[in-house]
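Q: got a structure for you, letters missing:
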């Protein structure tokens, strides 16, 4: 999965910084390429859209390369999965089915609202 995350982050990096694929050095830091606060917000927003996880701005500044952000996104995705798994494993079959029905109802309502 990290290869997929890295490839998607590389594409996001290209869009935000206006770079060609050959110009992206996955180890180069956000600051080394002259990243601005506006671009940091763009990265944060696009990563959330692409991966469904929030990567806070300070993480973008501290892990500010494609490689570093790949690890941060992977950690966020793994943490979310672990928490979800722990939550589901603690449910009885009846509770799990009830929650699934509620989720399906909300999803159906969301689709009809748009």
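A: Now that the structure is in, tell me what you want to look at. All values reported here derive from a predicted model rather than from experimental measurement.
Q: okay, CA-based contacts and neighbour counts for the rest of this
A: Noted.
Q: tell me which element the residue of the chain positioned farthest from its centre is part of?
A: Largest separation from the mean C-alpha position in the chain: residue 94, at 31.7 Å (CA atoms, centre = their mean). Element membership of residue 94 [criterion: DSSP states H and E] is helix 93-113.
Q: give me the distance between the residue farthest from the centre of the chain and residue 76.
A: For residue 94, the distance to residue 76 equals 29 Å [CA to CA, to the nearest Å].
Q: the strand or helix carrying residue 88 vs helix 93-113, what angle?
A: Per DSSP H and E, residue 88 falls inside helix 66-89. If you take axes from the mean of the first three to the mean of the last three CA atoms, to 10 degrees, helix 66-89 sits at 120 degrees to helix 93-113.
Q: before we move on, the earlier item: please tell me how far the helix holding residue 94 is from the chain's geometric centre.
A: Mean C-alpha position of helix 93-113 versus that of the full chain (CA atoms, centre = their mean, to the nearest Å) differs by 24 Å.
Q: what sits up against that helix?
A: Contact partners of helix 93-113, identified using CA atoms under 8 Å, 6 or more residues apart in numbering, comprise residue 88.
Q: give me the neighbour count for residue 5.
A: The tally of other residues near residue 5 (other CA atoms under 10 Å) stands at 20.
Q: okay, pairing it with this:
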């Protein structure tokens, strides 16, 4: 039996949860440009997907450029998921992260 491809989703992550808001959908797309694991879910932890600290900094920088805001990296890295990133961006934008 051959090993799964390098970009195959680890089984211990379970089924991926899809985006619940437009912001989560946009961020999931941004993550998919930088994370090779497929499929991705909004509650997948960046480091559990094989991401490293340099990739994390680059991803945060890309999100900050895209939205023209600063994200609190300490809070984000405590639980680095698409959902957490969307919540932090929602705080910066002055609205709550409220799933549709």
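A: Yes, it's here. Model, not experiment: these values are computed from the prediction.
Q: tm score of chain vs chain?
A: After superposition, the two chains reach a TM-score (TM-score structural alignment, normalised by the length of structure 2) of 0.66; 76 aligned residues with a CA RMSD of 1.8 Å.
Q: and the helices in structure 2?
A: With DSSP state H, the ranges of helices along structure 2 come out as 22-32, 53-67, 73-78, 82-93.
Q: gap between the residue nearest to the spatial centre of structure 2 and residue 47 of structure 2?
A: Centre of structure 2 computed as the mean C-alpha position; nearest residue by CA atoms, centre = their mean is residue 82, 3.1 Å away. Distance of residue 82 of structure 2 to residue 47 of structure 2, computed by CA to CA: 12 Å.
Q: equivalent analysis for residue 31 of structure 2, please.
A: Residue 31 of structure 2 is 12 Å from residue 47 of structure 2, by CA to CA.
Q: okay, those two: which has more neighbours?
A: residue 31 (23 against 15).
Q: how about the counterpart of that one in structure 1, what does it touch?
A: In structure 1, the residue matched to residue 31 of structure 2 (TM-score structural alignment) is residue 13. Listed by CA under 8 Å, 6+ apart, the contact partners of residue 13 of structure 1 are 19, 24, 43, 66.
Q: isn't the second one up against residue 9?
A: Pointing back at residue 24 of structure 1 there. No - if you go by CA atoms under 8 Å, residue 24 of structure 1 and residue 9 don't touch, sitting 10.6 Å apart.
Q: between the two, which has more neighbouring residues?
A: Counting neighbours by other CA under 10 Å for residue 24 of structure 1 and for residue 9 shows that residue 9 has the greater number, 24 against 17.
Q: in space, what's closest to the more buried one - neighbours in sequence excluded?
A: Leaving out its chain neighbours, the residue that sits closest to residue 9 of structure 1 by CA to CA, 6 or more residues apart in numbering is residue 66, at 6.2 Å.
Q: aligned to the one you found, what sits in structure 2?
A: With TM-score structural alignment as the criterion, residue 66 of structure 1 lines up with residue 82 in structure 2.
Q: for residue 89 of structure 2, see how far away that match is.
A: Residue 82 of structure 2 is 10 Å from residue 89 of structure 2, by CA to CA.
Q: one step back: these two touch, right, the residue nearest to the centre of structure 2 and residue 44?
A: Yes - using CA under 8 Å, residue 82 of structure 2 is in contact with residue 44, at 7.4 Å.
Q: re the thing from before, comparing the helices of structure 2, which comes out most buried?
A: With neighbours taken as mean count of other CA atoms under 10 Å, the helices of structure 2 reach their highest mean count in helix 82-93, at a mean of 20.
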